[in-house]
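Undergrad: predicted model and sequence below, questions to follow.
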Amino acid sequence: MRLWSLHPSLLDRAALVACWREGLLAQAVLSGKTRGYTRHPQLERFRAADEPLAAIDHFLTQQQIEATVRGYRFDRTRIQIPDAAAPAIPVTQGQLDYEFAHLRMKVSVRAPEWFRLLPPRPTAADTFTVVPGGIESWERP
């Protein structure tokens, strides 16, 4: 499961689609609708939010908005709380840098045309607030 901390506009098609699918899986876990992935480390930060389901739904909304901008059709009705407020989940700059390097490595091979469009520095998805620090404890490098 890769729930990117990066702004969805940075994700290539494959990463955006995968993030949407995995976000829906995370939503199912957080709402108690599945028994799989309940201990996945990437869910720690959403569970720590005041309202975990609203947090993942805000995250999904951001993915859906980016998909719409690109002309993709992600089914907005799958988001349980479509107007959830931004939870401002902290993410470290080190985590953001790590994810961006990981994305750049993947995209350089599978979508070189997208790789050339990536900016030099990453930005975080609107669900997150960047704070100083290294790679997050839940990351499995």
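TA: Thanks, I have the structure now.
Undergrad: going by C-alpha atoms from here, please, whenever you check contacts or count neighbours.
TA: OK.
Undergrad: would you list every one of the strands in the protein?
TA: 89-92, 128-131 (DSSP state E).
Undergrad: please name whichever of those is nearest to A18.
TA: Taking C-alpha to C-alpha as the criterion, strand 128-131 is the member of those that comes nearest to A18, at 19.0 Å.
Undergrad: what packs against the closest one?
TA: Judged by 3 or more C-alpha pairs under 8 Å, 6 or more residues apart in numbering; DSSP states H and E, strand 128-131 is in contact with strand 89-92.
Undergrad: and the strand it packs on, what does it pack onto?
TA: Here strand 89-92 touches strand 128-131, going by 3+ C-alpha pairs under 8 Å, 6+ apart.
Undergrad: now tabulate the strands of the chain in TSV and tack on distance to A14 and mean neighbour count.
TA: Putting these into TSV (distance: least, C-alpha to C-alpha, whole Å; neighbours: other C-alpha atoms under 10 Å) gives the following:
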stretch	distance to A14	mean neighbour count
strand 89-92	23	19
strand 128-131	22	18
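Undergrad: second one coming, line it up with the first:
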Amino acid sequence: MRIWSLHPKYLDAKGMVALWRETLLAKHVLEGRTVGYKNHPQLNRFKSLKQPVGAINAYLTIIYEEALSRGYRFDQTKIGRASSKVRITVQEGQLHYEFRHLLKKLEIRDPGKFKQLQHCGDIEVNRLFEVVPGDIEDWEII
């Protein structure tokens, strides 16, 4: 499971579909609707919030908006009520780690997208997140 801190515009088609599916799974975990993945480290930053389900719905909304802009047909009815004011911090080192991780994936599965992004200077974060100084997050599995 990978819930990217990066703006979803960086993801290729396979990455977008995977993110949608994995985030829906994360939502089911947070709602107590599945027994698997309960302790997945990617969920820690949502579990620690006052309204974790509302936060994951806000995240899903952002994915949905990006998908819509690309002409994809994701099912908006799968998104519940979103928390409108939620902000999650992400350390700068985490953002850079994720971008390098994505580039490795793109180099294999979408060389065109890889070439487009390999020299990207400023990395845009998903608007749900606020970048703070620091290294890779403690919950990241390296």
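TA: Everything's here; your move. Just so it is clear, the structure is predicted and the values come from calculations on it, not from any experiment.
Undergrad: out of the strands of structure 1, nearest to L11 of structure 1?
TA: Distance to L11 of structure 1, taken as C-alpha to C-alpha, is lowest for strand 128-131 among the strands of structure 1, at 15.8 Å.
Undergrad: what's the mean deviation for the closest one versus structure 2?
TA: Strand 128-131 of structure 1, aligned to structure 2 and superposed, deviates on average by 0.6 Å (mean C-alpha distance after the TM-score superposition for structure 1).
Undergrad: other residues contacting that strand?
TA: 5, 87-93, 124 (C-alpha atoms under 8 Å, 6 or more residues apart in numbering).
Undergrad: before we move on, back to that, and the strands of structure 1 as JSON lines, adding distance to L10 of structure 1?
TA: Compiled in JSON lines, the strands of structure 1 are given as follows (distance: least, C-alpha to C-alpha, whole Å):
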{"stretch": "strand 89-92", "distance to L10 of structure 1": "17"}
{"stretch": "strand 128-131", "distance to L10 of structure 1": "15"}
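Undergrad: nearest to R13 of structure 1, out of the ones you listed?
TA: With respect to R13 of structure 1, and counting by C-alpha to C-alpha, the nearest of the strands of structure 1 is strand 128-131 at 21.3 Å.
Undergrad: next one: the closest one to chain centre, how far?
TA: 13 Å (C-alpha atoms, centre = their mean, to the nearest Å).
Undergrad: okay, now C120 of structure 2: neighbour count?
TA: By the other C-alpha atoms under 10 Å criterion, the neighbourhood of C120 of structure 2 contains 10 residues.
Undergrad: my bad, D50 of structure 1
TA: With neighbours defined by other C-alpha under 10 Å, the count for D50 of structure 1 comes to 11.
Undergrad: would you mind finding the match for it in structure 2?
TA: Counting by TM-score structural alignment, D50 of structure 1 lines up with K50 in structure 2.
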